[in-house]
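*Asks:* using only what follows, build the 3D model:
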Amino acid sequence: MRDNLQFYIAGSWVQPASDSVVDVINPADETVVGRVALGDVSDVDKAVTAARKAFETYSQTSVEERIALFDRIIAAYEKRAGDLALAVTEEMGAPQWLSEQLQVTSGLAHFQIARASLASYRFDEPLGTSEVVREPIGVCALITPWNWPLNLIGAKVAPALAAGCTMVLKPSEIAPFSGTILAEILHEAGVPKGVFNLVHGNGQVVGNALTSHPEVDLVSFTGSTAAGIEVARSGALTVKRVHQELGGKSPNIILRSTDLASAVEGGVAQMMLNSGQSCSAPSRMLVHVDQLAEAIDYARAAAATWSVGDPSSNAKMGPVASEAQWNKIQRLIQSGLDEGATLVTGGLGRPDGLDKGYYVRPTVLANVRNDMTVAREEIFGPVLVIIAYSDEEEAVRIANDTIYGLAAYVQGERNEAEATARRLRAGQVYLNNVSLDLAAPFGGYKQSGNGREWGPMAIGEFLEIKAIIGFRDAA
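*Replies:* Modelled structure (predicted):
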């Protein structure tokens, strides 16, 4: 049993103001595996006050001092990699292999990339007679979800630390264990008191207190578009900078010039990874109408290779993270069937032999129109929809016909794929099932959010720009 009943504030583990707690459920078997304390406004006040005080000194640290701090963080993180992997598997159901190979390593990568970026980042530069100075923005509220907990926490904490900011982190109360361990790692690494603070709680109380707090200068939020709208509305009352990584309904255009079997298999794999719980997952597969029947056969075969089972087994896919998420996925699969989609494989209910836990059948729906609910709404589960197009113009039009713009995918001959990628309204476009590049900027167009995470560009999101005019003599 993991009890996360204290908060990390001003360099110490402290008791919450209230005794309110919530159970943490293991989605693999629906058992209670821990408890997490739920903070209130007074806990947030204490954490923000600590961060504001620490900002006075941490904001003045040198790049060299911060690089040394990152070296200690990375070393401490690597020592706790095994603990982190077990925590992620237990709290949100990622298979053990996925926790070890991707969940934990992606979080570490953000600290490694931020450390490397610091060495060459230009905080000051001349412009005419002026000096343009990039300074840390101040106290940051970091609010993260449950689907890739360490990746999403690392994507915020690492650049904020690199920029010289102080912060208060609110991880998801559904998956709090890994956030608590990260706080222990940062403490061991010697992060100065008050620079990093952790308060657990729900969005309605702790999240709202952070986004509306007058002493918070920036809010970095990852979650649903609906929640992001409320975060922006709350932050606007004090004219905060708000950057958000929100929902997605990413298209995957399979051009006729590609190897169809390979493209479809890769698209299915990227969709099913992490039980489909990735905001940038390629959930809409666009296939030329002449290749539709063949693509459906390839998709059926590829989905069948995605075994579902207990996260401690060798299964490729574990459960989704919660009962609420399971119910949402079932509702949306049913809506697809009701609106005329063809069930290729998967469907409603748990996979055979799994009577307990929030397991979902790897599902493929074909003959989907882009106006169907399953093509418009983010399902956030292992559900792929296949849409036919008649020519490349229609494929691009369908791909861009969405309120989202987080990611897009194109499979095809290199020059053709690159030309198509330039026409897509998305923050990232992946060519030919390429792997992630965590140094590339990540973020969305339209209702997928604003601002960018990952890599050196993420540091700039946590900086203010000051022009010191007359700093240099005129030429």
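
*Asks:* for the rest of this, base every contact and every neighbour count on C-alpha atoms.
*Replies:* Noted.

*Asks:* contacts only, for the spatially closest residue to residue 4 that is not a sequence neighbour.
*Replies:* Nearest residue to residue 4, sequence neighbours excluded (C-alpha to C-alpha, 6 or more residues apart in numbering): residue 36, at 4.6 Å. If you count contacts by C-alpha atoms under 8 Å, 6 or more residues apart in numbering, residue 36 has them with 3-5, 21-24, 173, 176, 200.

*Asks:* likewise for residue 17?
*Replies:* Residue 17 sits in contact with 39-40, 42-43, where contact means C-alpha under 8 Å, 6+ apart.

*Asks:* go with 7 Å
*Replies:* 42-43 (C-alpha atoms under 7 Å, 6 or more residues apart in numbering).

*Asks:* in three-state terms, label it for me.
*Replies:* At residue 17 the chain is in coil, as set by DSSP: H, G, I helix; E, B strand; the rest coil.

*Asks:* how near is it to residue 23?
*Replies:* Residue 17 sits 18 Å away from residue 23, going by C-alpha to C-alpha, to the nearest Å.

*Asks:* again, but for residue 151
*Replies:* Relative to residue 23, residue 151 is positioned 23 Å away (C-alpha to C-alpha).

*Asks:* OK, contacts around the closest residue to residue 9 other than its chain neighbours?
*Replies:* Distances taken as C-alpha to C-alpha, 6+ apart put residue 197 closest to residue 9, at 4.9 Å, once the chain neighbours are dropped. Residue 197 makes contacts with 8-10, 47, 167-169, as judged by C-alpha under 7 Å, 6+ apart.

*Asks:* following whichever strand or helix holds the residue nearest to residue 4, which helix or strand shows up next?
*Replies:* Following DSSP states H and E, one finds residue 36 within strand 31-37. Next helix or strand after strand 31-37 toward the C-terminus (DSSP H and E): helix 41-58.

*Asks:* please spell out which residues along the helix or strand that that next one is followed by are buried.
*Replies:* Later in the chain than helix 41-58, the nearest helix or strand by DSSP H and E is helix 63-79. Judged by neighbour count (16 or more other C-alpha atoms under 10 Å), helix 63-79 contains these buried residues: 63, 66-67, 69-70, 72-74, 76-77.

*Asks:* against which helices or strands is the following helix or strand past helix 63-79 packed?
*Replies:* Toward the C-terminal end, the helix or strand that comes next after helix 63-79 (DSSP H and E) is helix 81-92. With contacts taken as 3 or more C-alpha pairs under 7 Å, 6 or more residues apart in numbering; DSSP states H and E, helix 81-92 sits against strand 21-26, helix 104-118, helix 177-188.

*Asks:* the spatially most central residue of the chain: what secondary structure?
*Replies:* For the chain, the residue nearest the mean C-alpha position is residue 152 (4.6 Å; C-alpha atoms, centre = their mean). Following three-state DSSP, we place residue 152 in the helix state.

*Asks:* please give the structure of this sequence too, so both can be compared:
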Amino acid sequence: MREHLQFYIDGQWVEPVELRTLDVENPATESVCGRIAIGSAADVDIAVKAARRAFNSWSETKPADRLEIMQNILAEYETRTGDLASALTEEMGAPSYLANGFQVGLGAGHLQTAIEVLKNFQFEEQRGATLVVKEPIGVCGLITPWNWPLNQIAVKVFPALATGCTMILKPSEIAPFTGQIFAEIMHAAGVPAGVFNLVQGDGPGVGVALSSHPDIDMVSFTGSTRAGVEIARNAAPTVKRVTQELGGKSPSIVL
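*Replies:* This next block holds a predicted model:
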């Protein structure tokens, strides 16, 4: 049985401010397959402070330096595909062929796409007499769902990383194992301390703390419409950038 009772903050695994735990069930067998620590607003505050400190230097790195880190992540990711697939099978009851053959591969694909985009992305562009400079937003709170856990982590973390943002990730508390392994991958790849942070927890605790924290600049959330409304409300007083995918199935953008 898996047991993850620490959070990844400021480049190291740390104990929660106050230990509270949650059993994780395998929906395919309806049996308990693990246990995680549930974070609080105090844990989020520690992670946000680490991300804010790291932003000062990470946002100033050259794209080539961020590209090197992301290539390191890809190399490390490819050594952990079996672990990721096993975690997916347990936390969301995915058949092994689907976890191995589809979900893990898509996570790598999103990283490869981010790498290719970063190679040619123009952060400065001259438009006539005007110089347009594209800058990282800042500290991002990333909240992902249970039903596509690794994919949603990938599509939120890798673009934020590529553009020079720092982040705090809250995976779904009912599908948390891939998030833990993902943090191990980021650490092994040499992502600087504080750039990526992981705090496990539920919506009323960690989710609310992320969406309302005054030092978080952007929140990206995928999940229910009900929770999305609450997140938008919490983010409004500090005018955060908020992006949400709510209550739908396979949305499309029609141009």
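
*Asks:* hmm, back to that, among the contacts of residue 197 of the first structure, which are located in strands?
*Replies:* Among the contacts of residue 197 of the first structure, the ones falling in strands (DSSP state E) are 8-9, 167-169.

*Asks:* which pair in the residues you listed spans the largest distance?
*Replies:* Using C-alpha to C-alpha, the two most remote members of those are 8 and 167, lying 11.5 Å apart.

*Asks:* between those two, tell me which one has more neighbours.
*Replies:* Neighbours per residue, other C-alpha atoms under 10 Å: of residue 8 of the first structure and residue 167, the larger number sits with residue 167, 30 against 24.

*Asks:* close enough to count as contact, the more buried one and residue 143?
*Replies:* No. Using C-alpha atoms under 7 Å, residue 167 of the first structure is not in contact with residue 143, being 10.5 Å away.

*Asks:* residue boundaries of the helices in the stretch 151-255 of the second structure?
*Replies:* Along the stretch 151-255 of the second structure, the stretches classed as helices by DSSP state H, counting those that start in this stretch are 177-188, 208-212, 225-235.

*Asks:* make CSV out of those and add distance to residue 122 of the second structure.
*Replies:* Output for those, formatted as CSV (distance: least, C-alpha to C-alpha, whole Å):
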stretch, distance to residue 122 of the second structure
helix 177-188, 25
helix 208-212, 30
helix 225-235, 30
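
*Asks:* looking at those, which is nearest to residue 160 of the second structure?
*Replies:* Among the helices of the stretch 151-255 of the second structure, the nearest to residue 160 of the second structure by C-alpha to C-alpha is helix 177-188 (13.5 Å).

*Asks:* what comes up buried for the closest one?
*Replies:* By 16+ other C-alpha under 10 Å, the buried positions in helix 177-188 of the second structure come out as 177-187.

*Asks:* can you give me the distance of the residue nearest to residue 4 of the first structure to residue 107 of the first structure?
*Replies:* Residue 36 of the first structure is 22 Å from residue 107 of the first structure, where distance means C-alpha to C-alpha.

*Asks:* and if you look at residue 94 of the first structure?
*Replies:* Counting by C-alpha to C-alpha, the gap from residue 94 of the first structure to residue 107 of the first structure is 15 Å.

*Asks:* of the two, who's got more company?
*Replies:* When neighbours are counted by other C-alpha under 10 Å, residue 94 comes out ahead of the other of residue 94 of the first structure and residue 107, with 33 against 23.

*Asks:* now the more buried one, what's its secondary structure?
*Replies:* Secondary structure, three-state DSSP: residue 94 of the first structure is coil.

*Asks:* show me where the stretch 201-350 of the first structure has strands.
*Replies:* Remark: strands assigned in the stretch 201-350 of the first structure by DSSP state E, counting those that start in this stretch are 218-222, 241-245, 251-254, 284-288, 342-345.

*Asks:* nearest to residue 134 of the second structure, out of the helices of the stretch 151-255 of the second structure?
*Replies:* Here helix 225-235 is closest among the helices of the stretch 151-255 of the second structure (C-alpha to C-alpha), at 22.9 Å.

*Asks:* buried stuff in stretch 79-96 of the first structure?
*Replies:* Using 16+ other C-alpha under 10 Å as the burial criterion, the residues of stretch 79-96 of the first structure that qualify are 81, 84-96.

*Asks:* and residue 39 of the second structure, how many neighbours does it have?
*Replies:* Residues near residue 39 of the second structure, counting by other C-alpha under 10 Å, number 27.

*Asks:* which residues sit in contact with it?
*Replies:* Counting by C-alpha under 7 Å, 6+ apart, residue 39 of the second structure makes contact with 16, 199-201, 205-206.

*Asks:* preserved in the first structure, out of those residues?
*Replies:* For the contacts of residue 39 of the second structure, the contacts that persist in the first structure are 16, 199-201, 206, with contact defined as both residues aligned by TM-score structural alignment, their matches' C-alpha atoms under 7 Å.

*Asks:* quick one: neighbours of residue 303 of the first structure, just the number.
*Replies:* Quick note: residue 303 of the first structure (other C-alpha under 10 Å) scores 24 neighbours.

*Asks:* distance of it from residue 1 of the first structure?
*Replies:* The spacing between residue 303 of the first structure and residue 1 of the first structure, counted by C-alpha to C-alpha, is 35 Å.

*Asks:* what do you get for residue 244 of the first structure?
*Replies:* For residue 244 of the first structure, the distance to residue 1 of the first structure equals 33 Å [C-alpha to C-alpha].

*Asks:* now do residue 294 of the first structure
*Replies:* 49 Å.

*Asks:* quick one on the thing from earlier: distance to residue 133 of the second structure added to the contacts of residue 39 of the second structure, as a markdown table?
*Replies:* Shown next, in a markdown table, are these (distance: C-alpha to C-alpha, whole Å):
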| residue | distance to residue 133 of the second structure |
| --- | --- |
| 16 | 39 |
| 199 | 32 |
| 200 | 35 |
| 201 | 36 |
| 205 | 37 |
| 206 | 33 |
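
*Asks:* which one (most neighbours) among those?
*Replies:* Within the contacts of residue 39 of the second structure, most neighbours by other C-alpha under 10 Å means residue 200, with 31 neighbours.

*Asks:* nothing else from me, thank you.
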